[in-house]
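**Q** Here is my input; please provide its structure:
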Amino acid sequence: MSSAKRSPRPVTRGESTPNQSARVDWLNATFKPGEMTIEGLIVKLSQIMRRPISGVDEGKGIRGYKSSVTLFAHVGSRKQPMGFIGFGGDAQRGTWMVSIPGSGCSLIEAWDEMRDLLEELDARITRLDLCVDFLNGEYTVEDAVAFYRAGKFTSSGRPPATSQAGDWLNERERTLYIGKAQNGKVLRAYEKGHQLGNLQSPWTRYEVQFGSRDRVIPLEALTERDKYFAGAYPVLAELIDSAAEKIPTKQTEGETTLAHLLHHMRRTYGKTIDVLSTVEGFEIASLVEEVRVIGVPRRVNLSSVAAGPTWSGVCDLARKAA
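**A** Model prediction:
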């Protein structure tokens, strides 16, 4: 592993939340516009970014939306693409989408104001990338591999999936993926300096991509970035010395999961239990002791076991399965 283990302070001009190591590198949010217009939204973004923003109607759709406007930030004498607004289309149920990739996020100075805007629009974040740069190689791709092998990315008993990209044999432009984006969370550890053309650069980036599948990404993550970055995987809190805040999945690991287990036990073995009880003469208590195994299923969060399954939750599952 690398000898120096101190996270550098990434430079983010004029950021509104001090002492944050993590920064936003991608933001997608959807909302119903209400009284908002495209022109009004562009004005709001211009105010937040402290620079003129213009939009060009592309005359075509994007990401499932019937129409789209590409956004450009005026940086000095040039116009820099910084995202898009998608709108229209029956499948989108009247929502709009604003998408700001890394090039646009790097220009945003006041993330508290962006959060305020999204709260005003009652928006839902559908993708959020939080990244930390290790400019001098304080933590590397090799370290990410070692952390994984040591189980430091495992948070619920089962290690996340991995994949790789780049030239690993010659140690160039390597990326290690931990988790899967389609499951709602993935970490990318990659050689950012190599990506930008400098093969001698030690600059490594650790980046977590959150998706809205089975989870609600809080707007607070835009301003309290460190704790949500740290909460993505156990080892990340060590890297930036931060308290962690985990974004829970909609199917919680305690009460709901126990209800799921009970529902599927009933569906799979209910008739077997009935036969053993009514035909073979097993008393229910002795039958339970016969099949009981001491312990807690790996999928169940120990801190929430005390809540137990609710019968209403089991009944809800049964109705959905019917």
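**Q** hey, let's count contacts and neighbours off CA atoms from now on
**A** Fine.
**Q** Now do the same contact list for residue 202.
**A** By Cα atoms under 8 Å, 6 or more residues apart in numbering, the contact list for residue 202 reads 135-137, 140, 191, 193.
**Q** Would you write a PyMOL line that selects the buried entries of the residues you listed?
**A** Command for PyMOL that selects the buried part of these, burial taken from 16 or more other Cα atoms under 10 Å:
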select buried, resi 135+137+140+191+193
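**Q** So which of the contacts of residue 202 belong to helices?
**A** residue 193 (DSSP state H).
**Q** Which one of the contacts of residue 202 is nearest to residue 119?
**A** Among the contacts of residue 202, residue 135 lies closest to residue 119 (Cα to Cα), at 33.6 Å.
**Q** buried set for stretch 72-91?
**A** For stretch 72-91, a neighbour-count test (16+ other Cα under 10 Å) marks 72-74, 80-88 as buried.
**Q** Output the residues you listed as a markdown table; include the columns secondary structure.
**A** Converted to a markdown table, the buried residues of stretch 72-91 look like this (DSSP: H, G, I helix; E, B strand; the rest coil):
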| residue | secondary structure |
| --- | --- |
| 72 | strand |
| 73 | strand |
| 74 | strand |
| 80 | strand |
| 81 | strand |
| 82 | strand |
| 83 | strand |
| 84 | strand |
| 85 | strand |
| 86 | strand |
| 87 | strand |
| 88 | coil |
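**Q** Tell me which two of those residues sit farthest apart.
**A** Maximum distance among these (Cα to Cα): 26.6 Å, for 74 and 88.
**Q** Quick check: residue 108 is in a strand.
**A** No - per three-state DSSP, residue 108 lies outside any strand segment and is coil.
**Q** One more, so I can put them side by side:
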Amino acid sequence: MKLAPKPQYQNVTKVDYLTVTFCPAEIQRLKTMAKWHVSTGEYKHYREAYNALICSEIFSEDGTDDFDLVNETKRTTDRFFTEESEKAYNDLFDNNTRYSNNMPYDQKMALCKVVVKKTQKYKVLENLIQGELQHFLTLLNTVVAKDSDRMNPDEQPWTIRQNQGGMFTYDHSATLYRHGVNSGLVAWGANNAGCMVSFSGTGCKGLDLNLLHKLLKRMPHAKITRLDIAYDDYEGEIGVDEYLKQYEMGHFALTNQMPNWSYICGGTYVSLSKEQQADFKKKHGWQKKYDLVPNAGSTLYVGSRSNGKMFRAYEKGRQMESTNQPNWVRAELELRATDRTIPLDALINTDAVFAAAYPALAFISEKRLVIQTTKRKKQDSKLIDIRAQHDATEQRLFKYHKLAYGKCVNYMKQILQLSDSEIVKQLTKGLAIDDMPTKLRQTLVMPPNFNQSENIPCH
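**A** Modelled structure (predicted):
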């Protein structure tokens, strides 16, 4: 069955779920700087770099005597963090104490993780985010809400009720209500670098998407992280079985690889009459006393939520037990900002986005708004194998050399009072620069200061 595009002058699809994030310019600057520091290798992870940037003020000057207090308490990880050490850190920050840049990397990163929320910069960022969120909620009530929701100027259609804890790694969260009905959620915090606002299907019904689109265009660093688009076929012209047939014909493939699929149906378990049992046995040759009736509807899933794109079609009429629209079929496209950037224009061009998602959905509209995926960089598998082999060999050698010679080195340091450089000098005396264990040489790994070619992988 070939489905022809439907000409229309307005969207026949609708937004059924929406999540947007935004943040002040200062936080966006920190996020960009954190990613840059990770790319240069200065930090191992984005979170470490972000925390370190917030705590950068306390590492900007030479250490004082308070640096000894940090070493004595040894409370630089959550595992060892206690009320006593928290009081010590509070005292340090109250006195505007600054630490030395000579602090070991692991200790410094763990310290940042513990004390980041006590810095003045973090408190300022929290206030910026809360101000941005409050401004958004004000515009939501005065501008973005549909006219029908704003008929009474004395009543605010949108309100929030703050929750006890955070959500989705955000420090703070609240439930979003539209005329007293749960219609979404809000989460925010400097620790997660901004705000997140999600509108459920009920909430989306109260939004003027054109005005919301204009508002987000003007907001700093606003992004769509999830967008669900629904198409309601109240007459059931295209059933779930037809979508499944389209899948079998390859009309859900954009490349040579077909997406995964799942088909689920349910219903009631009924007993057959004696006449039905006899008729069934006559036709099939074996007795059957019960039957499965798929009267609860069926659902087809195509794609994967973890990959950022999933299609589902289900018999909404049966799910709702509707008597007026029993054949109602709903088709939904769920998009997430995973390896893709969802443009803000998708809010006002839902038909074009829906039609471009899969060839089987092209009947919705002649217009197309293709959302391209971001290709992940693939590393050379041969280089990965070499490095993995090197790492495993290195760890094994370190383990057994520590068992064999660790006590001797400790004797040289504690009893003979030799410095680290003197110990290394004695143990490596007479060795050439490329003298190293044979297993490591076989992996073609050279010391960093011996690497003269970019083609030689180094650890």
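**Q** Could you tell me the TM-score of the two chains?
**A** Put the two chains on top of each other and the TM-score (TM-score structural alignment, normalised by the length of the first structure) is 0.69; 250 aligned residues with a Cα RMSD of 3.1 Å.
**Q** can you tell me which of the contacts of residue 202 of the first structure stay in contact in the second structure?
**A** On the basis of both residues aligned by TM-score structural alignment, their matches' Cα atoms under 8 Å, what survives of these in the second structure is 135-137, 191, 193.
**Q** quick check: stretch 348-362 of the second structure aligns to which part of the first structure?
**A** Here stretch 348-362 of the second structure aligns to the first structure at residues 223-237, judged by TM-score structural alignment.
**Q** Which single one of the contacts of residue 202 of the first structure is nearest to residue 127 of the first structure?
**A** Using Cα to Cα, residue 191 comes nearest to residue 127 of the first structure of those, at 22.4 Å.
**Q** Now for that closest one: which residues touch it?
**A** Counted by Cα under 8 Å, 6+ apart, residue 191 of the first structure has contacts 140-141, 172-175, 202-205.
**Q** which one in the second structure is aligned with it?
**A** Per TM-score structural alignment, residue 191 of the first structure is aligned with residue 315.
**Q** do you know how far its match is from residue 359 of the second structure?
**A** From residue 315 of the second structure across to residue 359 of the second structure, the span is 21 Å (Cα to Cα, to the nearest Å).
**Q** same question, residue 278 of the second structure
**A** On the measure of Cα to Cα, residue 278 of the second structure and residue 359 of the second structure end up 46 Å apart.
**Q** Near residue 145 of the first structure, how many other residues are there?
**A** Using other Cα atoms under 10 Å, the number of residues around residue 145 of the first structure comes to 18.
**Q** now do residue 135 of the second structure
**A** Around residue 135 of the second structure there are 11 residues (other Cα under 10 Å).
**Q** residue in the first structure matching it?
**A** Matched by TM-score structural alignment, residue 135 of the second structure corresponds to residue 40 in the first structure.
**Q** Against which helices or strands is the helix ranked longest in the second structure packed?
**A** In the second structure, with assignment by DSSP H, the single longest helix is helix 381-414. On a contact count with 3 or more Cα pairs under 8 Å, 6 or more residues apart in numbering; DSSP states H and E, helix 381-414 of the second structure meets helix 420-427, helix 438-442.
**Q** Hey, what's the angle from that helix to helix 420-427? Just curious.
**A** 100 degrees (axes from the mean of the first three to the mean of the last three Cα atoms, to 10 degrees).
**Q** list the buried ones in helix 381-414 of the second structure?
**A** So for helix 381-414 of the second structure, counting by 16+ other Cα under 10 Å, buried means 386-387, 390, 393, 409, 412.
**Q** Double-check that residue 275 of the first structure belongs to a strand.
**A** No - assessed with three-state DSSP, residue 275 of the first structure is helix; it does not lie in a strand.
**Q** can you give me the strands for the first structure?
**A** Assigned by DSSP state E, the first structure shows strands spanning 23-31, 53-57, 67-75, 78-87, 96-100, 124-134, 162-167, 172-180, 185-190, 204-211.
**Q** Indicate which one of the ones you listed is closest to residue 145 of the first structure.
**A** Closest among the strands of the first structure, using Cα to Cα: strand 172-180, at 7.7 Å.
**Q** which of the residues in the closest one are buried?
**A** Using 16+ other Cα under 10 Å as the test for burial, strand 172-180 of the first structure gives 172-180.
**Q** Onto which residues of the second structure does that strand map?
**A** On the second structure, the counterpart of strand 172-180 of the first structure by TM-score structural alignment is residues 296-304.
**Q** how close does the matching stretch sit to the first structure?
**A** Superposed on the first structure, stretch 296-304 of the second structure shows a mean distance to its aligned partners of 1.1 Å (mean Cα distance after the TM-score superposition for the first structure).
**Q** any chance of the kept ones among the contacts of residue 202 of the first structure in a markdown table, plus distance to residue 270 of the first structure?
**A** Listed next are those as a markdown table, based on distance: Cα to Cα, whole Å:
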| residue | distance to residue 270 of the first structure |
| --- | --- |
| 135 | 58 |
| 136 | 59 |
| 137 | 56 |
| 191 | 53 |
| 193 | 58 |
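**Q** Now the two most distant members of those residues.
**A** Longest span within those, Cα to Cα: 136 and 191, 11.2 Å.
**Q** Between the two, which contacts overlap?
**A** 202-204.
**Q** As TSV, those with distance to residue 7 of the first structure would be great.
**A** Supplementary listing: these in TSV, determined by distance: Cα to Cα, whole Å:
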residue	distance to residue 7 of the first structure
202	13
203	12
204	11
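**Q** For residue 209 of the first structure, grab the count of nearby residues.
**A** Residues lying near residue 209 of the first structure (other Cα under 10 Å) number 23.
**Q** now it: how far from residue 115 of the first structure?
**A** Residue 209 of the first structure is 18 Å from residue 115 of the first structure, by Cα to Cα.
**Q** before we move on, what about residue 9 of the first structure?
**A** Counting by Cα to Cα - residue 9 of the first structure and residue 115 of the first structure are separated by 23 Å.
**Q** Repeat that for residue 172 of the first structure.
**A** Residue 172 of the first structure is 37 Å from residue 115 of the first structure, by Cα to Cα.
**Q** What of residue 213 of the first structure?
**A** Counting by Cα to Cα, the gap from residue 213 of the first structure to residue 115 of the first structure is 21 Å.
**Q** and the aligned partner of residue 139 of the first structure in the second structure, what does it touch?
**A** Counting by TM-score structural alignment, residue 139 of the first structure lines up with residue 238 in the second structure. By Cα under 8 Å, 6+ apart, residue 238 of the second structure lies in contact with residue 329.
**Q** any idea how far residue 298 of the second structure is from residue 238 of the second structure?
**A** The spacing between residue 238 of the second structure and residue 298 of the second structure, counted by Cα to Cα, is 13 Å.
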